[in-house]
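Peer 1: Sequence and predicted structure are below.
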Amino acid sequence: MKSRDALIRLKRFEVDEKHRKVAEIEAMIADFNQMAIDLDRQIAIEQERAGITDVNHYAYPTFAKAAIQRRDNLAASASGLEARLAAARGEVEEACAELRKIELVGDRDTDRVRPESHGVTAELETVGAHRAAS
């Protein structure tokens, strides 16, 4: 019984860890997306200041070119994290399914033990009632 409880606690810990991992990846994606939005804003400001929006123009601001490259790198990183996020969510589902199985087995075993103990108690009460009546 104790080993099953320990196993259930371990599986719950694993599920919690996997949920934290998913949340961490989601936070990283949100941060990358926010940084990309900030870079878009900076690019627009720089283009407005220079009066040039054509990236291939010889006088296009270097800062804007660098910001575009950083934004593209952030988008690629966020895209890669999306794949990791999908895998992490799959791991969470698997861990939750394992935990449910273990809990169901524990509940089933507990239910098996309870009727037997109730039967013994009822039998003892019957014997006690017969003795009291005699």
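Peer 2: Here it is on my side, so go on. Numbering: from 1, shown residues only.
Peer 1: C-alpha only now, for contacts and for neighbours.
Peer 2: OK.
Peer 1: Which elements pack onto the strand or helix carrying residue 5?
Peer 2: Per DSSP states H and E, residue 5 falls inside helix 2-50. Counting contacts by 3 or more Cα pairs under 8 Å, 6 or more residues apart in numbering; DSSP states H and E, helix 2-50 is packed against helix 62-133.
Peer 1: Who are the contact partners of the nearest residue to residue 15 once chain neighbours are set aside?
Peer 2: Using Cα to Cα, 6 or more residues apart in numbering and skipping residues adjacent in sequence, the residue nearest residue 15 is residue 95, 5.7 Å away. Residues in contact with residue 95, defined by Cα atoms under 8 Å, 6 or more residues apart in numbering, are 11, 14, 15.
Peer 1: ok, and here's another one to check against it:
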Amino acid sequence: MGFLDKLKDRIFNREPSDTGFMTDDEKELREYEAYYTPQSGVAEGTYSEFVVTDVFSITGRGTVVTGTVTGGVFFVGDNVLLVHNGDAGTPTTIIGIEQFRKVCESVSEGANAGFILKDIDRKQVSRNDIIKKK
């Protein structure tokens, strides 16, 4: 292994070779990263979740839920499950996404947004319900 190979290995190696100079917080973070896995049964990169904070109806458009994307990415046209009070989930489709009065095609983790849901009545949704991809 030549000098450049060793240098590349050292730069791109995610695991620190010597933890002697790491703070306790850095060591704890490394342990967390080593053992943390996405929700069981879900392939990494496919899990998406949205937590509902408010629900209202718009005449002529349908039921709108507002909230925060806590994981993954949602797109207009995605088939999702609405989990209400721990039930198995009601299937629906996202027919529109808006952020701050701007129409969007997708939203990702950390975004506050509003979803327009197909064939869902306002009474079927409440605060803290979860919307997740099928």
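Peer 2: Happy to help now that I have it. As the structure is a computational prediction, the values presented were derived from the model and not from experiment.
Peer 1: What value does the TM-score take for this pair?
Peer 2: The TM-score (TM-score structural alignment, normalised by the length of structure 1) is 0.21; 51 aligned residues with a Cα RMSD of 5.0 Å.
Peer 1: re earlier: quick one: the helix holding residue 5 of structure 1 to chain centroid distance?
Peer 2: 10 Å (Cα atoms, centre = their mean, to the nearest Å).
Peer 1: Specify the angle between it and helix 62-133 in degrees.
Peer 2: 160 degrees (axes from the mean of the first three to the mean of the last three Cα atoms, to 10 degrees).
Peer 1: ok, the residue nearest the centre of structure 1 to residue 90 of structure 1 distance?
Peer 2: By Cα atoms, centre = their mean, the mean C-alpha position of structure 1 lies nearest to residue 19, the distance being 2.6 Å. According to Cα to Cα, to the nearest Å, residue 19 of structure 1 and residue 90 of structure 1 sit 11 Å apart.
Peer 1: try residue 42 of structure 1
Peer 2: In terms of Cα to Cα, residue 42 of structure 1 sits 37 Å off from residue 90 of structure 1.
Peer 1: ok, now residue 26 of structure 1?
Peer 2: Computed with Cα to Cα, the distance linking residue 26 of structure 1 and residue 90 of structure 1 is 14 Å.
Peer 1: These two - which one has more neighbours?
Peer 2: Between residue 26 of structure 1 and residue 90, counting by other Cα atoms under 10 Å, residue 26 is the more crowded of the two (17 against 14).
Peer 1: Return the distance of that one relative to residue 36 of structure 1.
Peer 2: Distance of residue 26 of structure 1 to residue 36 of structure 1, given as Cα to Cα: 15 Å.
Peer 1: got it, and residue 30 of structure 1?
Peer 2: Residue 30 of structure 1 is 10 Å from residue 36 of structure 1, by Cα to Cα.
Peer 1: Which one's more surrounded, the two?
Peer 2: Remark: of residue 30 of structure 1 and residue 36, residue 36 carries more neighbours, 21 against 13, as counted by other Cα under 10 Å.
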